[in-house]
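K.L.:
any chance you could fold what I've pasted below:
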Amino acid sequence: MSTPKTKQSPGLAERWNGLGLWAKIGVSAGALVILLAIAVLVARWLTSLGAVQDFMTTYPGQSELPAGAPVGLPAWLGWQHFLNMFFILLIIRSGWQVRTTKRPAAHWIRNNKGLVKTKGNPTKISLDLWFHLSLDALWVLNGAIFIVVLFATGQWLRIVPTSWDVFPNAISAGLQYLSLDWPTDDGWVNYNGLQLLTYFITVFIAAPLAIATGLRMSGAWPKNATTLNKIYPITAARALHFPVMLYFVGFIVVHVTLVLATGALRNLNHMYASSNEVNWWGFGIFAASLVVMAGAWFLAQPLFLRPIASLTGKVSK
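P.N.:
Sure thing, here's the model as predicted:
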C-alpha cells in the first residue's frame, strides 16, 4: 500500500516569483534598509578604533588638487548637468518600457529617403525603442560636448584622479558617510576622494559602457561583421547594459540624497546658479528643472510621440 505524497511547501525562489512588483520593491527596500543599518553600526564601531582614527587623521578624505586647478563651477557645467539629468531620466524610463512592454502601442519604421540611404529594408521597431534611441543620440551629443569643454577649461582636474592617495581618502570619506559623521568638505573648491572617484567612474566608465553596449544592441551595428561580432557578442552587451542602467539609478538616488542632506541650498547653488552663496536661487532653478522634467515625463507617451516620430519615419499601431 503506497503512502500518500505530502505537498511540499514552496521554496524561497517560488515565493519570490509569486510576489507582485510592488511587493518585490517593498521587500527589496526593507532588506536595503536593514543592510544600511548594519553598515552604519559597523562603520561607527570601526571609527572608534584607534588605528582607524589614525588612518582618518592621515587621510581626512580629500586629496590635494594639482596647481592651477580651477575653483568653482562655471555656468556651462550647470547647463550640462541639467541636460544630462533630463536625458538620463527619460532614457531610463524608455529603456525600462522597452524591457517590460510586451505589446507596444505603436511601431516605427524609418523612411529610406534623404541624404542617407541604407541597403535592404529598414527594420521596424517599437515606438518606445525609437524614443529610447533618439534620447541616446541626444545624450551622447551632449556628453561629447561636455568632454570637450571639460578638458578645454581644466575642469577635468576636479574629477580625474591625479594622485594615488585619492583611494585611501575615498575609504576615509566612505567611513565618515557610513558612520553618519559626514565629511565637512567644500565642493566649490575640491571634491572628497569618494566623490571624485564616483564622478570619474560615472563619466569615464559607466557612460562609455552604456554607449558601447547600447550601440551593440542597436540596428546600427553591422550584422555582417563576423569577426567583430565574435569578439563582441550581443549576449555580452545585453548582460552589461541593464546593470549599467541600475548603476545610474543608484548613483542618482545617492547623489540627490546627499545633495539635499549635506547643505541643500549651498549645493544647489553650486550646481545650478554657479555661486558659492547660500540663498534660494539654486533651489528655484532646481525646482523649475523638476517641473520641466515632470512635463517631459508626462508627454513621453504615444499620443505625443507619434507626430514627432512620423517626421523621420512611418508610425503604425
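K.L.:
contacts and neighbour counts: CA atoms only from here.
P.N.:
Noted.
K.L.:
what's the neighbour count on Asn190?
P.N.:
Using other C-alpha atoms under 10 Å, Asn190 has 21 other residues around it.
K.L.:
next, the structure of the following sequence, for comparison with the previous one:
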Amino acid sequence: MINVALSAGADSELGFPAWLRAAHFINLLFMGLLIRSGFEILSSHPRLYWRNDCGPGTEWIRFTKKKVPSEEGAYFARDDECTLSPLISLPGRKNIGIARYWHGVITTLWILNGLVYVVLLFGTGEWRRIVPTSWSVFPDAWESLKIYAGFGVPSLEHFQPYDALQQLMYFTVVFVAAPLMIVTGPVMSPAVVGRFPWYPKLFGGRQAARSLHFLGMAFFAVFTVMHVTLVFVVHPDHNLTQMVLGEADPARFAQALTMTIIGLVGVVVLWLAASYWSLSDLRRSQVIFERLTEPIRRMTVNRLVSRQRSKQVWTEKDISPYHWSNGRHPVGDESPEWGRLRGNDWKDYRLEIGGLVDEPVSLSLDDLRAMPRQTQITMHTCMQGWTGIAKWSGVRLKDVLDLVEKKPGARYVKLTSFGLAQKMHGGKPLEPYYTCLPPEVVEEDETILAFDMNDKPLPLTFGAPLRLRVESIHGYKMIKYIRSIEWVEDYRTEGDGRGGTREDSSYQSFNARI
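P.N.:
The predicted structure follows:
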C-alpha cells in the first residue's frame, strides 16, 4: 500500500479552483509557442556545446549531418542553418528573426502567468498539492513509478489530489525546471554577458547555459506530451472532470472530455496559426513585434554596457582556436573597388566620414593606425547561438567621429560596406550591406573600428580591412569591409527603414542587445 503524503484533512481542502485551471491552460498554450520558436532558433545553428569556442567537433550533440571544415572561412554559420516546416517550428522556413521576437514576447507572458500562479498557489494554500511535506513522498513515488512501468495505474485513493510521483514531477516543473529556464535565458543576451561577465560563469559559460536551456526545453517537451497523454489514461472520469470542471463528478465525464478535446484542438490550431500568420507577411510581423518587444528591452537590457575589456574577463589563453563567421567577402563584380584595394594591400584604402557634417573627412589605414589604439579580448555573440573569443585592435568609433562636426539633427550613425546584402526584401536587386547605430551605442567604450584580429591584420573572412566591433549587441550589426561612415537624421530613411541590412531583409531587430 502506498502511503499518502498529505493528511486527509488537508487533502479535502484542495480543489481545482478556476484560477488554477485557467493558468494551467494558458501555460500549455505558451509552452507550445516557446518550444516551437525554440526549435526555429536552434535550427539556425543546430549544434550544442559546453565550450565557448564552438569549434568543429567540439559539440556534444548536433541536429545536422553537415560537416564543418577545420579551416576558418571555408564554411559559414549561415551555411549550417536547417529549414524546418511551419508545422514543426515557429514560424519556420529559416526565419530566426521572427522566431526570436515570438520567443521574447511569449517568455514575458509565460513568466507573468507563472508569477500569478505561484502567488495564488501560496496565497490560497493550494501549494500543498505540489510541495511535498513528508520524506515518504520518495518511496511512494518509486512505488507509483513501478506501477506505471508495468503499464498499470495507481488506485484512485492515492490521488489526493495527485499521487506521490505526480507531486514530485509537478514540484520539479514549477520550482526547478521553470526557474532553470528563466535564469539561463538571459545568458543568450550579449548585453547581459558583457555587463555581468560573472553571470554565465555560474553555469559553466555561455554555451553551457545554452545547452542547459536546451535540456530544459527538451524536459518540458517530453513532460507536456506525457502529461497530456496520462490525462486520458489515469482515472480520466475522476481526474479529467476535476481538471476541467473543478469537481470530481464521473457523471460529467463526457462533458469534460469534450471540452478537453476542443481545448487541445484549439491550442494546436493557435500554434499553427501563429506560424502561418507570421509567414504571410514577414514585414508586418516584424513591425508589430518590434513595438511589443522594445518596451521589454527598455526595462531590461537597454542600459547595459559591456565591461569585458575593463574587467579583463578574457585573456589570450581564452582565444578560440576556431572562430565562426558570417558573410562572404566581396567577390568578382560584386565590388571591383574592394578587389582593387585588396590587390594593392589596402594602400589606397580610404575611410570616408561624411553625411550630415560640416566638413567630410577621409582617412587611410595608416591614419587610423596612428590614432590612439584600443585592444580588447571579447566574446562575439551571434543571434544564431554560436560564440567565439578573439582579440581585436582598432580605434574607438567615437574618436573617429570626433574628427568631424555633425550638423543639428544628425542623430544616427550609418556604416556602409563594400560588400552586398545576401538577399533583399521583396526580391529587390542586391544593395550594399549597411547598419545604423543609435548614439548610445556609438558612445560605448568597447565600440571600435577593428583593423587587427589576434595581433594580425584583419583576415578577409572577418572583414578586412576594417570592421565594426560592438560588444554589447549581437554580431549581425557588426558590419565588415567598411567603406564609409555617415551621420544621418533617422535610420528610418535608410534602406527599407528598419535600421540595417539584416533588419531589412532578415527581419531582425534594430535593437540587438538581446
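K.L.:
any idea what the TM-score comes out to?
P.N.:
The TM-score (TM-score structural alignment, normalised by the length of structure 1) is 0.69; 241 aligned residues with a C-alpha RMSD of 2.5 Å.
K.L.:
pick out the residue nearest the middle of structure 1.
P.N.:
Centroid-nearest residue in structure 1, with C-alpha atoms, centre = their mean: Phe248, separated by 2.0 Å.
K.L.:
name the helix or strand for that residue, please.
P.N.:
For Phe248 of structure 1, the element it lies in under DSSP states H and E is helix 234-261.
K.L.:
elements contacting the following helix or strand past that helix?
P.N.:
Moving toward the C-terminus from helix 234-261 of structure 1, the next helix or strand (DSSP H and E) is helix 264-268. Contact analysis of helix 264-268 of structure 1 by 3 or more C-alpha pairs under 8 Å, 6 or more residues apart in numbering; DSSP states H and E lists helix 234-261, helix 281-299 as its packing neighbours.
K.L.:
who wins for proximity to Phe146 of structure 1 among these?
P.N.:
With C-alpha to C-alpha, the closest approach to Phe146 of structure 1 among these belongs to helix 234-261: 17.7 Å.
K.L.:
now the closest one: which residue numbers in structure 2?
P.N.:
Aligning helix 234-261 of structure 1 against structure 2 (TM-score structural alignment) gives residues 206-233.
K.L.:
report the buried residues of that stretch.
P.N.:
With burial defined by 16 or more other C-alpha atoms under 10 Å, the residues of stretch 206-233 of structure 2 counted as buried are 206-214, 216-217, 220-221, 231.
K.L.:
ok, so of the residues you listed, who is nearest Gly355 of structure 2?
P.N.:
Using C-alpha to C-alpha, Arg206 is the member of those that lies nearest Gly355 of structure 2, at 38.6 Å.
K.L.:
in which helix or strand does the nearest residue to that closest one once chain neighbours are set aside reside?
P.N.:
Leaving aside its sequence neighbours, Arg206 of structure 2 sits nearest to Pro200 (C-alpha to C-alpha, 6 or more residues apart in numbering; 5.2 Å). Counting by DSSP H and E, the element that carries Pro200 of structure 2 is helix 198-201.
K.L.:
that helix vs structure 1, average offset?
P.N.:
Once fitted to structure 1, helix 198-201 of structure 2 is off its aligned match by 3.5 Å on average (mean C-alpha distance after the TM-score superposition for structure 1).
K.L.:
for Trp164 of structure 1, which of the helices and strands packed on helix 264-268 of structure 1 is the nearest?
P.N.:
Across those, Trp164 of structure 1 has its closest neighbour in helix 234-261 (23.4 Å, C-alpha to C-alpha).
K.L.:
which strands and helices sit next to the helix holding Pro200 of structure 2?
P.N.:
Partner elements for helix 198-201 of structure 2 (3+ C-alpha pairs under 8 Å, 6+ apart): none found.
K.L.:
ranges for the helices of the stretch 101-250 of structure 1?
P.N.:
Secondary structure of the stretch 101-250 of structure 1, counting by DSSP state H, counting those that start in this stretch: helices at 127-153, 166-178, 193-201, 207-217, 226-231, 234-261.
K.L.:
please identify the most buried of those helices.
P.N.:
Stretch with highest mean neighbour count among the helices of the stretch 101-250 of structure 1: helix 166-178 (a mean of 21; mean count of other C-alpha atoms under 10 Å).
K.L.:
and that helix against structure 2, how far off on average?
P.N.:
Comparison of helix 166-178 of structure 1 with structure 2 after fitting gives an average deviation of 1.0 Å (mean C-alpha distance after the TM-score superposition for structure 1).
K.L.:
specify, as a residue range, where that helix falls in structure 2.
P.N.:
The aligned range for helix 166-178 of structure 1 in structure 2 is 137-149, by TM-score structural alignment.
K.L.:
how about stretch 76-90 of structure 1?
P.N.:
Under TM-score structural alignment, the match for stretch 76-90 of structure 1 is residues 19-33.
K.L.:
how close does that stretch sit to structure 1?
P.N.:
Looks like 0.6 Å for stretch 19-33 of structure 2 (mean C-alpha distance after the TM-score superposition for structure 1).
K.L.:
other residues contacting that stretch?
P.N.:
By C-alpha atoms under 8 Å, 6 or more residues apart in numbering, the residues outside stretch 19-33 of structure 2 that reach it are 90, 102-103, 106-107, 109-110, 113-114, 117, 220, 224, 243-244, 246, 267, 271.
K.L.:
from Asp140 of structure 2, how far out is the nearest residue in space to Leu397 of structure 2 that is not next to it in sequence?
P.N.:
For Leu397 of structure 2, ignoring the flanking residues on the chain, the nearest one in space by C-alpha to C-alpha, 6+ apart is Ile448 at 5.0 Å. Separation of Ile448 of structure 2 from Asp140 of structure 2 (C-alpha to C-alpha, to the nearest Å): 61 Å.
K.L.:
got it, and Asn3 of structure 2?
P.N.:
For Asn3 of structure 2, the distance to Asp140 of structure 2 - C-alpha to C-alpha - is 6 Å.
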